[in-house]
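J.: Predicted model and sequence below, questions to follow.
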Amino acid sequence: MKISDLMHTTDRFLSLEFFPPKGQTEWPSFFKQVNQLAGLNPLFVSVTYGAGGKTQDNTLEIASSVHEQFGLTTMSHLTCVGAEKKGLAEYIDKLLDAGIENILALRGDMPSAGAPDVWTDFSYASDLVQFVKKRWPEVCVGTACYPDAHPESSSIEEDLEWTRHKLSTGSDFAITQLFFDVRRYQDLVLRLRALQINTPIIPGVLPVLSMQSLNRILALCGANIPLKLYLELQTAYETGGDKAVRAKGVEIARGQIKELLALGAPGIHLYTLNNADICLEILTDLPMLDG
């Protein structure tokens, strides 16, 4: 089932993101997490994809298993890093053979030891979108966008232009990178609508589980966090360690979800961190996700 079709059947939904475990010995535990969250009836789930396709086989097998075993509409991530047309075409054909017709097209991050030639046949996510849509027009293709602007963009205006271009090449929807200020999401959507871009923009919500993980994430993706929220998390850490940070992180994520749905977001894409307990804690008693 195509995500773009499913989105027309509801005015608000939940979607979930998983990452493939590194080793197959971890797969039983992973599928246990998926099973716990399948009961939330997500509109779709996505499975991430390593830079340069390092976890490509795992992504394919995990995505296929999630689709077959749990009956969940599944989306596979694809990145441009090290991707060649022939290999990517073979991978997409395998996805379709497995009944998966949804792809999230990403440029991907430069590997830490990578050289400029990691961009072979595809340099930008928009190249990937055009390639997929031309050869497999039946495939639903999503892309990413950045409420806080991509860290490599020189300005918010430049980032908005790249986002506009990417969505204009055939993207069926976009999922945002994590953010903590709901106003950034609202501003991004309003700016895109002013440019006559009406593609659905799904906000991505990532729970904070520790100060260490928060600081690492902020450094990697260039997201900003309001000083008030950061101080609340820091105070929680100083008084109760990471256990208190997790509780505050759940509170912040729940608040984000409520605000985003009140603003008219089409749904919520929750970065699960492969942790069913934290997701269930965040989503408890949020009836606005039932519709």
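T.: Great, that's in hand.

J.: use CA for all of it now, contacts and neighbours both
T.: Fine.

J.: ok, which stretches of the stretch 151-291 of the chain are helices?
T.: All helices of the stretch 151-291 of the chain, identified by DSSP state H, counting those that start in this stretch, fall at 156-168, 182-194, 211-221, 227-262, 276-283.

J.: Sorry, slip of the keys, the one I care about is the stretch 1-150 of the chain.
T.: 3-6, 27-38, 56-70, 85-97, 125-135.

J.: I'd say residue 248 and residue 234 touch.
T.: No. Assessed by CA atoms under 8 Å, residue 248 is found out of contact with residue 234, at 9.9 Å.

J.: Just give the number of residues close to residue 6.
T.: For residue 6, the neighbour count with other CA atoms under 10 Å is 13.

J.: That one is in contact with residue 43, isn't it?
T.: Yes. Here residue 6 reaches residue 43: they are 7.1 Å apart, a contact under CA under 8 Å.

J.: ok, residue 19 to residue 33 distance?
T.: 11 Å (CA to CA, to the nearest Å).

J.: Among these two, which residue is more densely surrounded?
T.: Higher neighbour count among residue 19 and residue 33: residue 19, with 21 against 17, using other CA under 10 Å.

J.: separation between the more buried one and residue 63?
T.: Taking CA to CA, one finds residue 19 at 10 Å from residue 63.

J.: tell me, what's touching the two both at once?
T.: Any residue near both residue 19 and residue 63 by CA atoms under 8 Å, 6 or more residues apart in numbering counts here, and that gives residue 47.

J.: A further structure is provided below for comparison with the first:
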Amino acid sequence: LLPPLKGNSIRQVFAVIDRLKEFDPKYINITTHHSESMYKEDAEGVYRKISVRKRPGSVAIAAAIQNKYGIKAIPHIISQGFSKEETEYALIDLSFLGVTDLLLLRGDTKNLDALQRNLDSHPHASGLQEQVNDFNRGVSFDGSSLTPPEIPFSYGMACYPEKHEESPNMESELFYTKMKVQNGADYLVTQMFFDNRKYFEFVDRCRA
């Protein structure tokens, strides 16, 4: 589910779910988006580069869906465009709200501006996974202690049957895919693929 654009009502989200309820969805994924850079003309007619976030985050929407419909909500947590501290506060908020299932992703890197690239964030989803695992154990991103959540987070991660564009080969892809599972991922969600044979080959090699 895509959060509504800033300025719109959550009633738009509820209207979509109302139409889907008859199909008895077991869960609903909510995407997350970092801010983007754009140029805006000021009062003097000069265009200046600013950072704009077009959509709200997934925390409040996930809680609203789960509380209103009783359907498991799975917010996306992305590492790019968000600092480790921001991620920790999102985890705290989600834990307080009773949202305990996540999808951990690196997120899009193409639209990051220089400031976002310099954030104290995780360059890969593996670092985000480590932070969530630490949070479940009561360890903050800075190494200090915090109270572990009453219900530890469970989470899924991404996999790539046709290889991630940055992977040198399928052997490397399989290695990192298996590492995600070994380090605690409960399930994997494929990115879009176009050859079913490669998907089944990928599954067989993961299980080997």
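T.: Structure's in. What do you need? For clarity, every value in this text was computed on a predicted model and none was experimentally measured.

J.: if we can go back for a sec, wait, which of the helices of the stretch 151-291 of the first structure is closest to residue 39 of the first structure?
T.: Closest to residue 39 of the first structure of those, according to CA to CA: helix 276-283, at 10.2 Å.

J.: Contacts only, for the closest residue in space to residue 37 of the second structure that isn't next to it in sequence.
T.: Once flanking residues are discounted, residue 37 of the second structure sits nearest to residue 51: 4.5 Å by CA to CA, 6 or more residues apart in numbering. Contacts for residue 51 of the second structure (CA under 8 Å, 6+ apart) come out as 35-38.

J.: Try it again at 10 Å.
T.: 34-40, 112-113, 115-116 (CA atoms under 10 Å, 6 or more residues apart in numbering).

J.: neighbour-wise, which of those residues leads?
T.: Of the contacts of residue 51 of the second structure, with other CA under 10 Å as the count, residue 34 tops at 22 neighbours.

J.: what sits against it?
T.: Neighbours of residue 34 of the second structure in contact, by CA under 10 Å, 6+ apart: 51-57, 78-82, 107-109, 111-112, 116.

J.: Including mean neighbour count and distance to residue 134 of the first structure, could the helices of the stretch 151-291 of the first structure go into a markdown table?
T.: Formatted as a markdown table, the helices of the stretch 151-291 of the first structure follow (neighbours: other CA atoms under 10 Å; distance: least, CA to CA, whole Å):
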| stretch | mean neighbour count | distance to residue 134 of the first structure |
| --- | --- | --- |
| helix 156-168 | 18 | 14 |
| helix 182-194 | 16 | 24 |
| helix 211-221 | 14 | 30 |
| helix 227-262 | 17 | 34 |
| helix 276-283 | 17 | 37 |
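
J.: Identify whichever of those helices lies nearest to residue 72 of the first structure.
T.: Closest of the helices of the stretch 151-291 of the first structure to residue 72 of the first structure is helix 276-283, at 15.8 Å (criterion: CA to CA).

J.: Touching, residue 33 of the second structure and residue 6? I think so.
T.: No. At 11.9 Å, residue 33 of the second structure does not count as touching residue 6 under the criterion of CA atoms under 10 Å.

J.: who's more crowded, these two?
T.: residue 33 (21 against 10).

J.: The more buried one matches what in the first structure?
T.: Per TM-score structural alignment, the equivalent position to residue 33 of the second structure in the first structure is residue 50.

J.: would JSON lines of the helices of the stretch 151-291 of the first structure with distance to residue 87 of the first structure be doable?
T.: Shown next, in JSON lines, are those (distance: least, CA to CA, whole Å):
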{"stretch": "helix 156-168", "distance to residue 87 of the first structure": "23"}
{"stretch": "helix 182-194", "distance to residue 87 of the first structure": "34"}
{"stretch": "helix 211-221", "distance to residue 87 of the first structure": "28"}
{"stretch": "helix 227-262", "distance to residue 87 of the first structure": "38"}
{"stretch": "helix 276-283", "distance to residue 87 of the first structure": "33"}
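
J.: mind checking which of these is nearest residue 68 of the first structure?
T.: Among the helices of the stretch 151-291 of the first structure, helix 276-283 sits nearest to residue 68 of the first structure (CA to CA), with 19.6 Å.

J.: Find me the equivalent region of stretch 156-173 of the second structure in the first structure.
T.: So stretch 156-173 of the second structure sits over residues 142-159 in the first structure, by TM-score structural alignment.

J.: buried stuff in that stretch?
T.: 142-150, 156, 159 (16 or more other CA atoms under 10 Å).

J.: Out of those residues, which is nearest to residue 177 of the first structure?
T.: residue 146 (5.3 Å).

J.: which residues sit in contact with the closest one?
T.: 156, 159-160, 163, 174-179, 184-185, 188, 203-204, 221-223.

J.: how about 7 Å then?
T.: With contacts defined as CA atoms under 7 Å, 6 or more residues apart in numbering, residue 146 of the first structure is in contact with 176-177.
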